[in-house]
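S.K.: Whatever this is, show me its structure:
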Amino acid sequence: MVERIPMSLTGNKQLRNELDQLERVERHEIVKAIEVAREHGDLKENAEYHAAKERQGMIEGRIMELKDKLGRAEVIDCSQVPIERAIFGTVITLMDMETDEEMTYQLLGPEEADVKKGSISVLSPLGRSMLGKEVGDEVIAKTPGGVREFEVVDIAVGTIQ
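M.R.: Modelled structure (predicted):
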């Protein structure tokens, strides 16, 4: 059975755009760079050629990775998710029980998670500990700084990114 990857509409679009850029632009540019480097002669000591070949391998690897992820994507419209519980796509506001500080995160897939933009992966320790919680529930998460306790203050629809 194929393991599905949850992904927002926005995340799916970003990955498709990256794939398109790699296939239509960068793949062709690197082929030209390899041809130019080849014209410089001896390939054994041609750093330009070897760098271009290495870049070509990285581009082809990323194209394969993106095609795999997009092929397994379970695209979820985050504006349509129910908000009774914390699930993929919901925006969760937590209160740190120790500092009374509030923080808000959108639960997204690992490809889309970006703490700086206010989203965390459903597979992260904090993300996993939030799944299924309701407003008023306690969340206990093992973080790099130790075990922390939070309370779910709000669950909303929307997108932070």
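
S.K.: Every contact and neighbour count from this point should use C-alpha atoms.
M.R.: OK.

S.K.: L94 belongs to a helix, doesn't it?
M.R.: No - counting by DSSP: H, G, I helix; E, B strand; the rest coil, L94 is not found in a helix; it is strand.

S.K.: who's in contact with it?
M.R.: Residues in contact with L94, defined by CA atoms under 8 Å, 6 or more residues apart in numbering, are E102, M103, T104, F150, E151, V152, V153, D154.

S.K.: Make a ChimeraX selection of the buried ones in those residues.
M.R.: Per 16 or more other CA atoms under 10 Å, the buried members of the contacts of L94 correspond to this ChimeraX selection:
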select :104,150,151,152,153,154
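
S.K.: Next, the second sequence, to be compared with the first:
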Amino acid sequence: MTEEKVYPMTEEGKEKIEQELEELKTVKRKEVVERIKVARSFGDLSENSEYESAKDEQAFIEGRISTLQHMLQNVEIIDSSKTKEGVVALGRTVKFKELPDRIEEEYIIVGKAESDPFEGKISNESPIAEALMGKKVGDKVSIETPGGAMDVEITAVD
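M.R.: Below is the predicted model of the structure:
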């Protein structure tokens, strides 16, 4: 028997997934069914690109719904209050300066399912987060990333 994958995420991340699921089930699913009906009205389905496109979209939507439902059934809410204060952990915000440039960056460490670097949320499985986990303010860390190595100093953990 295989063990179910657990999806660590913040309460905010869980809410976003619930909203996306609701949107897919109540709006997108109905829209694609309507597109299929319209495409069918064009007649011959064997060379009907609108029909094929709508069926592909329907398959994508149903797959996404299934994925999101699975994630929500196996979610583990990140409770950063249970981690040691001032230590980089899931759910914590970490600020660090790249050395020697002193360029400061700030990220929230979240589960892979809700990571979005453009929103400042990085996966706990990313090279940066893996290198920073368990470290504290003042620690200097060398991080190996696909873009090359970088040295950083942790300046804050909230």
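
S.K.: Which ones among the contacts of L94 of structure 1 map onto strands?
M.R.: E102, M103, T104, F150, E151, V152, V153, D154 (DSSP state E).

S.K.: And the last one, what's its match in structure 2?
M.R.: In structure 2, the residue matched to D154 of structure 1 (TM-score structural alignment) is A156.

S.K.: How about the contacts made by the nearest residue to its match once chain neighbours are set aside?
M.R.: Excluding its sequence neighbours, the residue lying closest to A156 of structure 2 (CA to CA, 6 or more residues apart in numbering) is K95, at 5.0 Å. Listed by CA under 8 Å, 6+ apart, the contact set of K95 of structure 2 reads E104, E105, E106, Y107, I154, T155, A156, V157.

S.K.: Okay, helices next: where are they in structure 2?
M.R.: In structure 2, the helices defined using DSSP state H lie at 11-23, 29-40, 49-73, 127-132.

S.K.: Need those in a markdown table (columns: distance to V87 of structure 2 and mean neighbour count).
M.R.: Shown next, in a markdown table, are those (distance: least, CA to CA, whole Å; neighbours: other CA atoms under 10 Å):
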| stretch | distance to V87 of structure 2 | mean neighbour count |
| --- | --- | --- |
| helix 11-23 | 20 | 15 |
| helix 29-40 | 43 | 16 |
| helix 49-73 | 27 | 16 |
| helix 127-132 | 9 | 18 |
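
S.K.: how about those helices, which one is nearest I143 of structure 2?
M.R.: Nearest to I143 of structure 2 among these is helix 127-132 (5.9 Å), distances taken as CA to CA.

S.K.: In structure 1, which residues correspond to the closest one?
M.R.: Under TM-score structural alignment, the match for helix 127-132 of structure 2 is residues 125-130.

S.K.: separation between the residue nearest to E62 of structure 2 when sequence neighbours are not counted and K55 of structure 2?
M.R.: Spatial nearest neighbour of E62 of structure 2, excluding adjacent residues (CA to CA, 6+ apart): R29 at 8.0 Å. Distance, R29 of structure 2 to K55 of structure 2, by CA to CA, to the nearest Å: 11 Å.
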